[in-house]
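Participant: Mind looking at a prediction? Sequence and model below.
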Amino acid sequence: MSLSVLRNYALLPLRMAGSIFGNCAMTIFHLIAPGKFFQAFLEDTGLQQDKKYLDCVQNSVGDIAFFWQRLKAMWFSNMQEANLTVEVGSPAPNPVLVRLSDGVECRLLDMAKAGRPLVINFGSCT
């Protein structure tokens, strides 16, 4: 086990405590002042003009109905981060992907072709 993985596992309890605290705080804040968290988000991101498209998000941002789903997603994310084994000079990970064109599972490096760089865009369409 590499040193970075051991460090990540040592920090895992702190990350999980932070996730639990953040999730509870977000839920409580939403119950006390519904809409304030959403308004602060709109102001911080400058999305006031797109508010009509984001109104459906307003009531679910800190909704208690999504408490466990958010907590499970945070747990999964923290566990994924703890298992990272990235080292300089080590081979690149080759995760399983699903091709959007036909829904078939493939590996990331299957997309690479000789003479053409493989570009991975970690962006968002929203």
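Facilitator: Received it, and whenever you're ready, just let me know what you need.

Participant: going forward, measure contacts and count neighbours with C-alpha atoms only.
Facilitator: Fine.

Participant: Just confirm residue 27 is within a helix.
Facilitator: Yes. Remark: residue 27 belongs to a helix, assigned using DSSP: H, G, I helix; E, B strand; the rest coil.

Participant: ok, it touching residue 67?
Facilitator: Yes. Residue 27 lies in contact with residue 67 (Cα atoms under 8 Å); the separation is 7.3 Å.

Participant: Between the two, point out the one with more neighbours.
Facilitator: Set residue 27 next to residue 67 and count neighbours by other Cα atoms under 10 Å: residue 27 wins out with 20 against 16.

Participant: Report the separation between residue 41 and residue 77.
Facilitator: When distance is defined by Cα to Cα, to the nearest Å, residue 41 is 22 Å away from residue 77.

Participant: repeat for residue 69
Facilitator: Distance of residue 69 to residue 77, computed by Cα to Cα: 12 Å.

Participant: How about residue 19?
Facilitator: Going from residue 19 to residue 77 by Cα to Cα gives 10 Å.

Participant: The two - which one has more neighbours?
Facilitator: Between residue 19 and residue 77, counted using other Cα under 10 Å, the more crowded position is residue 19 (19 against 12).

Participant: for comparison:
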Amino acid sequence: MATGLLAGALLTEACILVPYWQKMPAKTFLRLHHKMAPSLFRYFAPLTVIGTLLPIITFIFVYSTSKASWPAWLLSAICAVCLLSFYLLFFRQANNRFSTTTDPEIAAKTLAAWAKVHMIRTLIAIVGFSAAIWGGMPI
């Protein structure tokens, strides 16, 4: 269930919030980001942690008990690790850039890159959730 919640939250962000942010003037986006960032972090951090840990734990359990669904859970676990890697390798720095810059050009360029990488992350989350369903025990 957590994997599906995370995928759904990322998809909502990609389809609703990101287009809204991109339509804003960069200065307005930066002001909004300063206000919204703590709330978004409090929302996404637990989902990301749970949505990452549960597929990995489930894969270990399923594999150690020799269940036939282990390949699906392996795929779900790989997707979960990828999602965490996206945060560590890109989103943490990009979000910090939003918090520290006042330059509208930098904000606009960072948001454009953020939106592209976020769509990739969202698709990986959907694949991970689909694999969990395929594994027979959606988490």
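Facilitator: Looks like it arrived, so ask away. As the structure is a prediction and not an experimental result, all values here were calculated from the model.

Participant: Would you give the TM-score for this superposition?
Facilitator: Comparison of the two superposed chains (TM-score structural alignment, normalised by the length of structure 1) gives a TM-score of 0.35, and 72 aligned residues with a Cα RMSD of 4.9 Å.

Participant: Which parts of structure 1 are helices?
Facilitator: 3-32, 36-45, 51-58, 67-82 (DSSP state H).

Participant: how far off helix 51-58 does the longest one point, in degrees?
Facilitator: Per axes from the mean of the first three to the mean of the last three Cα atoms, to 10 degrees, the angle that helix 3-32 of structure 1 makes with helix 51-58 is 100 degrees.

Participant: residues of helix 3-32 of structure 1 that come out buried?
Facilitator: Buried residues in helix 3-32 of structure 1, counted by 16 or more other Cα atoms under 10 Å: 5, 8-9, 12, 15-16, 19-20, 23-24, 26-27, 29-30.

Participant: Check the contact between residue 23 of structure 1 and residue 72; I expect there is one.
Facilitator: No. In this structure, residue 23 of structure 1 is not within contact of residue 72 by Cα under 8 Å, at 10.6 Å.

Participant: Would you map the helices across structure 2?
Facilitator: Along structure 2, counting by DSSP H, helices occupy 2-12, 18-23, 26-64, 70-86, 92-100, 104-134.

Participant: From the contact counts, what lies against the longest one?
Facilitator: Using 3 or more Cα pairs under 8 Å, 6 or more residues apart in numbering; DSSP states H and E, the elements in contact with helix 26-64 of structure 2 are helix 2-12, helix 70-86, helix 92-100, helix 104-134.

Participant: contacts for the third one?
Facilitator: In this case it means helix 92-100 of structure 2. In this structure, residues lying in contact with helix 92-100 of structure 2 by Cα atoms under 8 Å, 6 or more residues apart in numbering are 30, 33, 34, 107, 110, 114.

Participant: can you check the second one too?
Facilitator: Helix 70-86 of structure 2 is contacted by residues 48, 51-53, 55-56, 58-59, 62-63, 121, 124-125, 127-132, 134-135 when judged by Cα under 8 Å, 6+ apart.

Participant: Just the buried ones from the residues you listed, in ChimeraX syntax?
Facilitator: This is the ChimeraX syntax for the buried subset of the contacts of helix 70-86 of structure 2, where burial follows 16+ other Cα under 10 Å:
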select :48,51,52,53,55,56,58,59,62,63,121,124,125,127,128,129,130,131,132,135
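
Participant: hang on, the earlier thing: the helices and strands packed on helix 26-64 of structure 2: which one's closest to residue 38 of structure 2?
Facilitator: helix 92-100 (10.7 Å; Cα to Cα).

Participant: chain center to the closest one: distance?
Facilitator: Mean-position distance between helix 92-100 of structure 2 and its chain equals 16 Å (Cα atoms, centre = their mean, to the nearest Å).

Participant: And stretch 114-130 of structure 2, by the same measure?
Facilitator: So, by Cα atoms, centre = their mean, the centroid of stretch 114-130 of structure 2 is 7 Å from its chain's centroid.
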